[in-house]
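Engineer: Quick one, structure for this:
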Amino acid sequence: MKIREVNENKKQFISLLLLADEQESMVDRYLEKGTMYVLEDNDVKAECVVTAEGNGILEIKNIAVDPKYHGMGYGKMLIDFLANKYAKEYSILQVGTGDSPLTIPFYEKCGFVRSHKIPNFFTDNYNNPIYEGGVQLIDMIYLQRRL
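Structural biologist: Down below sits the predicted model:
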């Protein structure tokens, strides 16, 4: 297994990116300014994009695991990789997500705690309603993990 940084042609991973953020124009907002990593285990199993947000905060803008490999620990491996790699540069690893029964428990298992929310983020910024786990995503929920 290997995690590597991707510096060119990040859009080659658009199908994975769109699993975590289903509107391409929103992905475009952070893709080029962010640092992208892919986790390979024979082939690409997962990806993530992080950005520096100031005040010692590193934010996960996108993290996705190929659905065929959900539940195998690849997402947690990426988060642990980020926490270890950036522990000396940043004090907080942050992620924003919808208030979904599928994602919030995953991040909490990875050591994140709820921090704050942006009301109506998904309804204000996305062209179509987004549903996850049978729930419409409305507010952006931020979770943080100390590094």
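Engineer: drop to CA atoms for contacts and neighbour counts, all remaining ones
Structural biologist: Noted.
Engineer: for the longest strand along the chain, the distance to its chain's centre please.
Structural biologist: For the chain, the strand reaching the highest residue count under DSSP state E is reported as strand 43-54. A distance of 7 Å separates the centroid of the chain from that of strand 43-54, by CA atoms, centre = their mean, to the nearest Å.
Engineer: Does it pack against any helices or strands, and if so which?
Structural biologist: helix 14-20, strand 35-41, strand 57-65, helix 74-86 (3 or more CA pairs under 8 Å, 6 or more residues apart in numbering; DSSP states H and E).
Engineer: Let me see the contact set for the most far-flung residue of the chain relative to its centre.
Structural biologist: Within the chain, residue 42 marks the point farthest from the mean C-alpha position, 22.1 Å out by CA atoms, centre = their mean. For residue 42, the residues meeting the contact criterion (CA atoms under 8 Å, 6 or more residues apart in numbering) are residue 1.
Engineer: Please give the structure of this sequence too, so both can be compared:
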Amino acid sequence: MDIRKITDKKKNYIDLLLLADESENMIDEYLERGEMFILDDNGVKAECVITQEDDGVYELKNIAVLPDYWRKGYGKKLIQFLFAYCSDCSALFVGTGDCYSALSFYKNCGFKESHRVKNFFTDHYDHPMFEGGVQLVDMVYLKWEP
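Structural biologist: So this is what the prediction gives:
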């Protein structure tokens, strides 16, 4: 298993990025300023993108695992990599929909709920977003601190 940084042609991974964020326009807002990593285990299985928002403050903007490889530890492996990679990190934030499976995943990785942005998904996407059969409305931010 190999995790490596992608510095150019990040859009080559758009299909994987779209698994975590259905809007290519939203992805375009952070992709070039973000740092992208892929997890290769006999082929690319997962990716993530982080941005530095302030000194020591990072945000996980996108993390996706190919559906055939869900619940095999790839997402958690990327999160653990980021904890080590961001050596100056005082806080790592991630925003997600108010969905049990996503919230549970991040909490199991050590994140704690921080705050919510009301109506984020209804205000920023041109179509209703659903996860686990539930329409996403608010963005839930979680925070990890070393």
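Engineer: Give me the mean distance between the longest strand of structure 1 and structure 2.
Structural biologist: Comparison of strand 43-54 of structure 1 with structure 2 after fitting gives an average deviation of 0.4 Å (mean CA distance after the TM-score superposition for structure 1).
Engineer: Read off where that strand ends up in structure 2.
Structural biologist: Aligned by TM-score structural alignment, strand 43-54 of structure 1 corresponds to residues 43-54 of structure 2.
Engineer: buried sites along that stretch?
Structural biologist: Burial within stretch 43-54 of structure 2, assessed by neighbour count using 16 or more other CA atoms under 10 Å, is assigned to 44, 45, 46, 47, 48, 49, 50, 51, 52.
Engineer: how much space between the nearest residue to the first one once chain neighbours are set aside and residue 130 of structure 2?
Structural biologist: It stands for residue 44 of structure 2. Across the structure, with CA to CA, 6 or more residues apart in numbering as the measure, the residue nearest residue 44 of structure 2 apart from its sequence neighbours is residue 38 (6.6 Å). Distance of residue 38 of structure 2 to residue 130 of structure 2, computed by CA to CA, to the nearest Å: 26 Å.
Engineer: Which of these two has more residues huddled nearby?
Structural biologist: More neighbours sit around residue 38 than around the other of residue 38 of structure 2 and residue 130, counting by other CA atoms under 10 Å; the figures are 22 against 13.
Engineer: OK, contacts around the more buried one?
Structural biologist: 3, 4, 5, 6, 44, 45, 46, 47, 48.
Engineer: wait, the fourth one sits on residue 35?
Structural biologist: Yes. Assessed by CA atoms under 8 Å, residue 6 of structure 2 is found in contact with residue 35 at 7.4 Å.
Engineer: Comparing the two, which shows the higher neighbour count?
Structural biologist: A count of neighbours by other CA under 10 Å puts residue 35 above the other of residue 6 of structure 2 and residue 35, at 18 against 14.
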